[in-house]
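Q: here's my sequence, what's the structure:
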Amino acid sequence: FIVWFNYVFAGNTVTWYDLFASTTTCYVFYAVIRCSWFLGVSLWEIGWQSYAEYPTLRDLLAPPEPLGPSSPRLDGQNSPAREVVPSPMSPRRSVSVPGSAKARRIDRQAKMLLYGPIMVLVIVMAMFGLIPLLCDLGIWCLRVDWLQGLADASSRLNRMCRFSLLIGLFQWTQQFQFIFPRWYRAAGVGAAKSWRSTLIMWAGYCVLGPVSVARLLQWAFFPLFGLNAAGRTSVYNFIVPQLITEGVSAETMDGILILLWMLQLLYASHIVVKEINLSDWQKDAFYDDSMWLENTIQFKCMFLVPMLLLFFRGFASPAMGFTYAQNDLIVLTLVYPALLVLVWWCTYAYISLRHVKLPRFMVAATLTYFVSGTICEIAGIPAGGARLIVWAHLMRQLIKRASIPLLTATHSASSKTSLRQTHGMERSWCVLLMRVSLGLVGLFLGVRLAFGVLASIQENQRLYPQVPFIQMDKASASSVTVDHAIMSSSFARDASLGHGPRNIARYAVCDQEFWGLHVTDYGMMSLAAYFTAVEDQQAAVDAFFPSQGMKVVPAVEGDDQFWVEIQVGENLTVIAVKGTDFWRASDYNEDIRMWTEPVVTSLLSTVFPTVKIWSPGTTAMVLDAEQEILSAMGIPRPDYKLTRVIDYVEASADRLASREVVFTGHSLGGGIALAAAALVNKPVVAFSPPGMYQSISKHLYRYAPDRRQAFQATHNQSVTIIGENDVVSHIFDTHAGLVQTITCSTEHLAMVGCHMLENTVCNLIRHCKGSRSRHGFDSCRFEYDSKIIMASVARMLDVPY
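A: Predicted coordinates for the structure are as follows:
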């Protein structure tokens, strides 16, 4: 379809290689969508498993026995010939004891569940600990852009990944303690059989224990006592002064310390399993409902307690604050579930591939890695994240086909049915909510696709209706009428159009000048930008500002320019950006693209109310991370329209060096003007724009990477005029800088009237009587009149009007 569309509407020739490249491109994006779906479904399932006390994990550790004819019934009605003594065990356990072969399989599967998670934690922690260590020592540094956040030990992402791994280690230790209550006795006896084991065991605990306690106390309390860098890392200065002297950071040493603890506990568990009879192995605990419930509650608390400690540590610190703590908490709540999915999936693969030879599996993994790289090269997507996703998708398909069923595979359907029946009402509501959310996402993507296709067709075939969208009528030297779509506005330099109510209140901006002009002057210039031809733009400027000597700079020949440069005197240039064109699908597509993230954030806040208390810094961090992920995945992001405005200003830098440049615009044009002004550090006056306070972060990531997350740029030299009951100004993002809210005199009519620029300018003229404006209009009238649209339609149909 993509090749056909490209050939028919873009006129490009198509070869077999193009067809093959398009197919691989589609597969890359399919792999991204499929892996994202897998992650979402896994998080959904893990959430419900946590809510239902992990029934699937319990089935793996204690598979339920099928009930035979001689087994006791679960409804409590036993056979009268045989009285069954009540047991504290769950009825999931049959009276019959499984055979020796099956018992060995259960024990082997349980051991895999014990070793699998800790092995995954060790491997992941080794990456987060050793890569920064090698870089700090100057041996080798990871130079991949999209992995810098993971390779830098001081970055927030790396810190939260280490903290998530530490929580995982706590939870694994808690489970180990639950399964082997007297593990220390088994470890002592097992280690005593070899002097090497004794040395590793007790020397490790004697060294790691005091260092960890001291480091934990420093980490927990240094924000409250304001310790300097030396005070925060004094334990490492005492233990490994040479490494600290050579530039190894305390964050890197924290990762090494966690890794050593993982290796120590892994070795201890290996010894305990050898002497398992001395550890009071609670094998029956998996069958006892009360003991399992207590275990799962402790497992959840091992996550909640460190998470709350992390938040309140930052919240109570005068050196960090609420935003810092909130950002850490949000990253943690995203990283920890992903780590849980990784541990669960790797453990599942470890168990289900137990019959596969390791060398054979490693060869297959290596081949699929090279195949994924080849696919991405053919598709023209060099991003490393895309290659990793394609490799993960291929590996998942390989594991699914090479794996054998788990011991509880025959009970999976019944387990899911039991889960749905146990929490039927809650799960039904959540499923309904998810389906509605997915429906909204599908609707949004459909609208985006429709506008994108229509805009491409319209742009390539130049399918623009030859009907005027705006026209001006200069009745006399003192009055001007502008017909704009379904609106008609008249401006007069006398009181012929009426002054409105007496003693009308004045706005705060009425007696102010911004960079040499009044706000109504900028409004009239924004109205002039809606005219298409340069001659019409110049005529509108001359009618709005007679005898002012303002000049419109002509656009480059053949350039479809959607802004107008107006030279005001010798030292001032105003760049007025046109708003949404009624006939252009690309403008509607641009509206959706530029403000997708704020709308999604608003929708999320209805499901997750805590989103409403996100600070601007937190929102900027989330949007910046979204752009980082899209860039790493190689997902194409076409240039925004503001790119052309920025390029125009930068290309004209020499010509405009001696002039003050001010941006202005209305609606979409106002939003583009706000973004462009923030990116090139210029002043702006915008009318009825969507907000730009949150959205600016993604534009900073793209156009000003040296100022990423510097969302405060929208406060600088920014003036915004918004009207009451204007939907566009209130539902898309929030506003920054100086914001003047005005009334809407047409709120009793159609809602679109409160958004129209002419209505806003008329309102300002009435409320700012006697202001020092350049246009000189003293009265105005705004009304609904669709004569320009009706005349255009009549002309197209060749009927009289």
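Q: okay, CA-based contacts and neighbour counts for the rest of this
A: OK.
Q: helix/strand/coil for Tyr530?
A: Using DSSP: H, G, I helix; E, B strand; the rest coil as the criterion, the local structure at Tyr530 reads coil.
Q: would you do the same for the sequence below? I want to compare the two.
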Amino acid sequence: RVLILAASASLILVAVRLCTYIRDDGAVLPVLVFFIWLAMAGEGLRIMRRWTNLVQALSTAGPGKRAKSVKFAVDSSVQDSLGMKVVTILVRVLIASMLSFAAVLGVCAIAAAAQHSVGLFVEDIVVWEEAKNELVITNAGASVLTMRRSGVMGGSASRGSTLPSPQDYMACGNTWYGLQLLDYALLSELPYIKPTAKNNLPRLLNLLMPHVNISLVQTSQEVGQRPWMEFELRGHPTEDSRPLSVVAVSGTNLDRVIDYLEDIRMWTEPIVLTIIYTLFPSTRSWSRETTALFIGSMHRMMAAVGVRDDRWHYDRILQHVRNISADGSRQVVLTGHSLGGGIALVVGALAGQPAVAIQPPGVYHSLAKHQAIQQGSHELEGSSALHKKSLSLVVEGDWIQHFDQHGGLVQTMACDQIGKSLAAGCHLLEGAIFHLARHCGDVANRFTEVNHHYDPTAATMAVLRTCWQVALDLLDWKATVSSIFGSAAQVQGILVAGVAVSAVA
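A: The predicted structure is shown next:
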């Protein structure tokens, strides 16, 4: 017993030393010390078993004698049973999944750091142009939205001068803080466009929203943060007559690897829950509070061992929304498309502000992670923070929406590109704008005709041309390698957090 106590005390000291060594600030985390000690103690017991059996065999073995092994509480022959074999296979599958997930995160993190250091970005993915009486928005050269403006056609405007207003969906004709769904969809398009003199965003904003007094107040293209814009509406009817600020968040940019990394990190836990539901169907009866406890506990455990997964692309957005809504002098609404819509829902729930999301992935379960990480006045409201003040517009056939379940008010629309759904034909913001204009009309009478064309082959060729250009730029391998390792400090935290998430999950 004395020997065991002495060995345990020695291992605790070693664990404390290792903990202070791996931590930059030298802090000692009790949970981390415990797990290090537990791992070393388990390995020590396995080594002791092997050496004890070896010593016993050497001391008793001889001519005509049969070696006897030391009997332990757990018979090692149990390991040969069918149950243990199944458990071993499952553990190996889980370890392989964990390593694969960590490898994907690592590759994305290194590629994102290299891309940022070398500057391998496409200048403009989404562009717009004003041609006579038409406004054309092109996304990646494949999705083309054409809007014919009213009041500029002269004598030719006699037939079909305004869009029909069939009101095909329950959400049609309704407004949220004075704006209809079509308005929020149009505002969600703007953050995809880089605010340069060539793009002239104020002019585009006036063309898209001529019926309101709206101005572009602030744009953010900060590295490592999600691009977003703030619009201010004055003299527009709202519920309480306060000025309205609309914060529009950009979705995934096709040329940015870091955006795909953020997508993976945002919706890791719901995918893990889906796997658990498949393997153990009875877990589908878990309440949202149960899954929130599971997800929140996982991240609190990570924080307890010193792995902080609290840096997200929405940090600046959340801080800004809290600042401008702190005094209550203005109404704030968040909006966005795809990843931007998911972030709008998360930030709205954390800050207690309404959100109108266009084709977002669900955040019903993944919200628990952000509530556990972020410190805010609404973090204890659970799913009610999402249900009270959120509207999600989802499209049938859009596989992006199935990453998690949806909460709050949900309006489902049909897809006009259902035959191209696998090529993201039902996830295009331009397609959603076209469908809204066609089936809900335009109350503001801005457009007389709206058309949408999608050619995924053109997008594929654009991606191939971009990859070819990137390959040419990467021929200078020395500069590329130095850039990657020069940014190693930026990706270290993401790599550690990714391994920890996959291990705990």
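Q: contacting residues around stretch 768-786 of structure 1?
A: By C-alpha atoms under 8 Å, 6 or more residues apart in numbering, the residues outside stretch 768-786 of structure 1 that reach it are 483, 485-499, 506-507, 510-511, 517-518, 520-521, 544-546, 548, 758-759, 762, 765-766.
Q: so which bits of that stretch are buried?
A: Buried residues in stretch 768-786 of structure 1, counting neighbours by 16 or more other C-alpha atoms under 10 Å, are found at 768-769, 771-784.
Q: now do stretch 462-476 of structure 2
A: For stretch 462-476 of structure 2, a neighbour-count test (16+ other C-alpha under 10 Å) marks Ala462, Thr466, Val470 as buried.
Q: you'd agree the last one is in a helix?
A: Just to be clear, that refers to Val470 of structure 2. Yes - assessed with three-state DSSP, Val470 of structure 2 lies in a helix.
Q: and the closest residue to it other than its chain neighbours, what element?
A: Computed as C-alpha to C-alpha, 6 or more residues apart in numbering, the closest residue to Val470 of structure 2 that is not its neighbour in sequence is Leu120, at 6.6 Å. Assigned by DSSP states H and E, Leu120 of structure 2 belongs to neither a helix nor a strand.
Q: residues in structure 2 aligned with stretch 617-632 of structure 1?
A: Across structure 2, the stretch matching stretch 617-632 of structure 1 (TM-score structural alignment) is residues 289-304.
Q: which residues touch that stretch?
A: Residues external to stretch 289-304 of structure 2 that are found in contact with it (C-alpha under 8 Å, 6+ apart): 29-32, 269, 308-309, 365-366, 368-369, 371-373, 382, 500-501, 504-505.
Q: whichever of these end up buried, select them in ChimeraX.
A: Selection of buried members from these for ChimeraX, criterion 16+ other C-alpha under 10 Å:
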select :29,32,269,308,309,365,366,368,369,371,372,373,382,500,501,505
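Q: of the contacts of stretch 289-304 of structure 2, which belong to helices?
A: The helices, defined by DSSP state H, take in Pro30, Val31, Leu32, Glu269, Ala368, Lys369, Gln371, Ala372, Ile373, Ala500, Val501, Val504 from the contacts of stretch 289-304 of structure 2.
Q: from those, which is closest to Glu222 of structure 2?
A: Glu222 of structure 2 has its nearest neighbour among these in Ile373, at 22.0 Å by C-alpha to C-alpha.
Q: for Phe732 of structure 1, see how far away the counterpart of that closest one in structure 1 is.
A: Correspondence of Ile373 of structure 2 to structure 1, assessed by TM-score structural alignment: Arg702. As for Arg702 of structure 1, its distance to Phe732 of structure 1 is 21 Å (criterion: C-alpha to C-alpha, to the nearest Å).
Q: got it, and Pro382 of structure 1?
A: Applying C-alpha to C-alpha, one obtains 34 Å for the distance of Pro382 of structure 1 from Phe732 of structure 1.
Q: for those two, indicate the residue with more neighbours.
A: Counting neighbours by other C-alpha atoms under 10 Å for Pro382 of structure 1 and for Phe732 shows that Phe732 has the greater number, 23 against 16.
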